[in-house]
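>>> Below is the sequence, then the predicted model.
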Amino acid sequence: MTSESSYRAPSSIPVGIDPTRASIARVYDAALGGKDNYEIDREVLRQVATKAPEVKDLAWSNRNFLTRAVRFLAQQGKITQFLDCGSGLPTAENTHKIAQRVNADTRVVYVDNDPVVIAHGRAILEDNPDTYFVAGDIFQPAQLLGNDLIRHYLDFTRPIALLQVGTLHHCTADNGADLMREYIEALPSGSFVAIAHFFDPEKAELSDLARKMEDLFVHSPMGSGMFRTERQILEFVDGLEIMPPGPGAQPKLELCDYWWPDGPKLTPLNQVERCIAGVVARKP
């Protein structure tokens, strides 16, 4: 593992409470209907909504995928250690609540570099002895994996679930697969990786929408939001065993809303919901 990484992401510079700069965490909070956001964050969503009125559904598809993926990892994968990268502002259903309902002894480490996120998280989790917030830049894996607190809280001789849910599309460099390779090399055998990512389905109308949303996100006050293809996203889990996304399905990348849904879909997905996909994979 290299000692220093250089992957580009606007979020590498913490926004904190600056109301003149959009924050990825606050934009996500606004999309989910939260109250911890500013006008500048809501403006990002309004800009993207000019081309994709259902833009907030990206956040909901991402959040619901996280819920089901963590439940799978805790129940079926028997994972009792989670490293949640770019956790964002606390919401009703966070990783630790889902996983600790399955096994109360599960240990969860959240990582973010936004001081507001860290303050909120630490205040909420003050009475939870198995859940921790660590300040760090998730796009600097070498530094993060060498972090003394992470090494103290997580046992890297036992399987760990690495969550990159709604984060990697904010890495604007082309070498995102190299970034993930650094993480994966550090994980012990039996570990899992879960990823949700803005998705270009490479189908005429949907691809056009994905590129329009990408352009608006990248040129918004938030400054990031790449829509990658199936091939590009699967490069993030190269060499891992991909889990099937549903009963009888072949292992593959799947739309977030179709990855082991809790029940049948009574209404078709809208075009925005078809532009975010997820994958869960295991390290042999």
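Noted; the coordinates are in hand.
>>> Please count neighbours and contacts with C-alpha atoms only from this point.
Fine.
>>> which ones are touching the residue nearest the centre of the chain?
Central residue of the chain (C-alpha atoms, centre = their mean): Val165, 1.6 Å from the mean position. Contact partners of Val165, counting by C-alpha atoms under 8 Å, 6 or more residues apart in numbering, are Asn62, Leu66, Cys85, Ala194, Ile195, Ala196, His197.
>>> from these, which ones fall inside strands?
Cys85, Ala194, Ile195, Ala196, His197 (DSSP state E).
>>> Quickly name whichever of the residues you listed is closest to Ile184.
Nearest to Ile184 among the ones in strands among the contacts of Val165 is Ala194, at 11.5 Å by C-alpha to C-alpha.
>>> Please determine how far Lys51 is located from Asp215.
Look at Lys51 and Asp215: by C-alpha to C-alpha, to the nearest Å, they are 10 Å apart.
>>> In addition, the following structure is provided for comparison:
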Amino acid sequence: MPDSNPQVADAADIRARIDTTKPHSARFWNYFVGGKDNYEVDREIGDQIKEIFPGLVDVAVASRAFLGRAVTHLAGEVGIRQFLDIGTGLPTADNTHQVAQRVAPDARIVYVDNDPIVLAHANALLTSTPEGRTAYLDADLYDPDSVLEAAKGTLDFSQPVALIILNTLGHVADYERARGLVNRLMAGLPSGSHLVISDSTATSEGMIAASEAYNSSGAVPYYVRSVDEIAGFFDGLELVEPGVVQVTAWRAEEGDSVNSKVAVDAYGAVGRKA
């Protein structure tokens, strides 16, 4: 059964915080991966960006596939049974808990977000196998100590945890601040824990133009970074092979739905804390 979680905001508060007049990153991404939880304003900017840079759709789909492969590897090959997913986004197919518990039914997952759109869909995420547990926290990446403390209600911090931060750190404008947040979160996790990160990268003129168009739309800005900056989030960790690569190339297998030979402007990696 899912944990009871008083930190999820009540329905009236959530509705009051939702703004449907401006594009929204979670709804925008949901539109790109074929979801239905988006509004006309999100589809309009999405269609504009598709015209500027159609490859962003590939980034959205490939990033989701990377999540699935990374979680499958950690739950299946490494034996991780605890996952802390920050900046969860809107639920689609193969969310972290679904992938992890398909491999390991006793896996425990904590989702973290403070976005009202995402919180409105929290109930869709609050499902679990009988053997495992799934919880949802209304908490903020900018307050890592509170995130870690709240997660202890579900996760056992004497055992390894996989920290997942996908397509979220780009919202932190200052790179050093973003690194500091990641470092603080990893510092609170035990030896054997893993870090999973992917983000869009400034590796083509099309992606840079798409980022600029999105940031001028009124949505919360998202800053694309260099590959070296993505790699910097893993300083001090042992990179899991093949290291920091395009998300389509991370442990891709023959027959995967996303072609590993497709170049995308998104890089990711998995690192282990010694």
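That came through fine. Since we're looking at a predicted model, the values are computed, not measured.
>>> quick one: which of the ones in strands among the contacts of Val165 of the first structure is nearest Tyr132 of the first structure?
Cys85 (12.1 Å).
>>> which residues touch that closest one?
Per C-alpha under 8 Å, 6+ apart, neighbours of Cys85 of the first structure: Tyr110, Val111, Asp112, Ile138, Leu162, Leu163, Gln164, Val165, Thr167.
>>> who wins for most neighbours among those residues?
With neighbours taken as other C-alpha atoms under 10 Å, the top of those is Ile138, carrying 27 neighbours.
>>> gap between that one and Ala22 of the first structure?
On the measure of C-alpha to C-alpha, Ile138 of the first structure and Ala22 of the first structure end up 18 Å apart.
>>> quick check, nearest of the contacts of Cys85 of the first structure to Met226 of the first structure?
Checking these against Met226 of the first structure by C-alpha to C-alpha gives Thr167 as the nearest, at 10.2 Å.
>>> I'd like to know how far whatever residue of the second structure lines up with the closest one sits from Asp113 of the second structure.
Superposed on the second structure with TM-score structural alignment, Thr167 of the first structure falls opposite Thr168. In this view, Thr168 of the second structure and Asp113 of the second structure are 10 Å apart by C-alpha to C-alpha.
>>> Quick check: which helices or strands does the lengthiest helix in the first structure pack against?
Looking across the first structure with DSSP state H, the single longest helix is helix 56-75. With contacts defined as 3 or more C-alpha pairs under 8 Å, 6 or more residues apart in numbering; DSSP states H and E, helix 56-75 of the first structure has these neighbours: helix 24-31, helix 95-102, strand 161-165, strand 192-198, strand 276-282.
>>> Make a markdown table out of these and add distance to Glu254 of the first structure.
Listed next are these as a markdown table, based on distance: least, C-alpha to C-alpha, whole Å:
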| stretch | distance to Glu254 of the first structure |
| --- | --- |
| helix 24-31 | 22 |
| helix 95-102 | 21 |
| strand 161-165 | 14 |
| strand 192-198 | 10 |
| strand 276-282 | 5 |
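>>> Out of the ones you listed, which is closest to Asp148 of the first structure?
Among these, the nearest to Asp148 of the first structure by C-alpha to C-alpha is strand 161-165 (17.3 Å).
>>> what's the angle between that closest one and strand 192-198?
Orientation note: strand 161-165 of the first structure sits at an angle of 0 degrees relative to strand 192-198 (axes from the mean of the first three to the mean of the last three C-alpha atoms, to 10 degrees).
>>> centre of the chain versus strand 161-165 of the first structure, how much separation?
6 Å (C-alpha atoms, centre = their mean, to the nearest Å).
>>> try stretch 255-266 of the first structure
The mean C-alpha position of stretch 255-266 of the first structure is separated from the chain mean by 18 Å, C-alpha atoms, centre = their mean.
>>> how about the helices and strands packed on helix 56-75 of the first structure, which one is nearest Gly225 of the first structure?
Gly225 of the first structure lies closest, by C-alpha to C-alpha, to one member of those: strand 192-198, at 7.4 Å.
>>> counterpart of the closest one in the second structure, which residues?
The alignment of strand 192-198 of the first structure onto the second structure (TM-score structural alignment) spans residues 194-200.
>>> once aligned to the first structure, how far is that stretch on average?
Mean deviation of stretch 194-200 of the second structure relative to the first structure after superposition (mean C-alpha distance after the TM-score superposition for the first structure): 0.5 Å.
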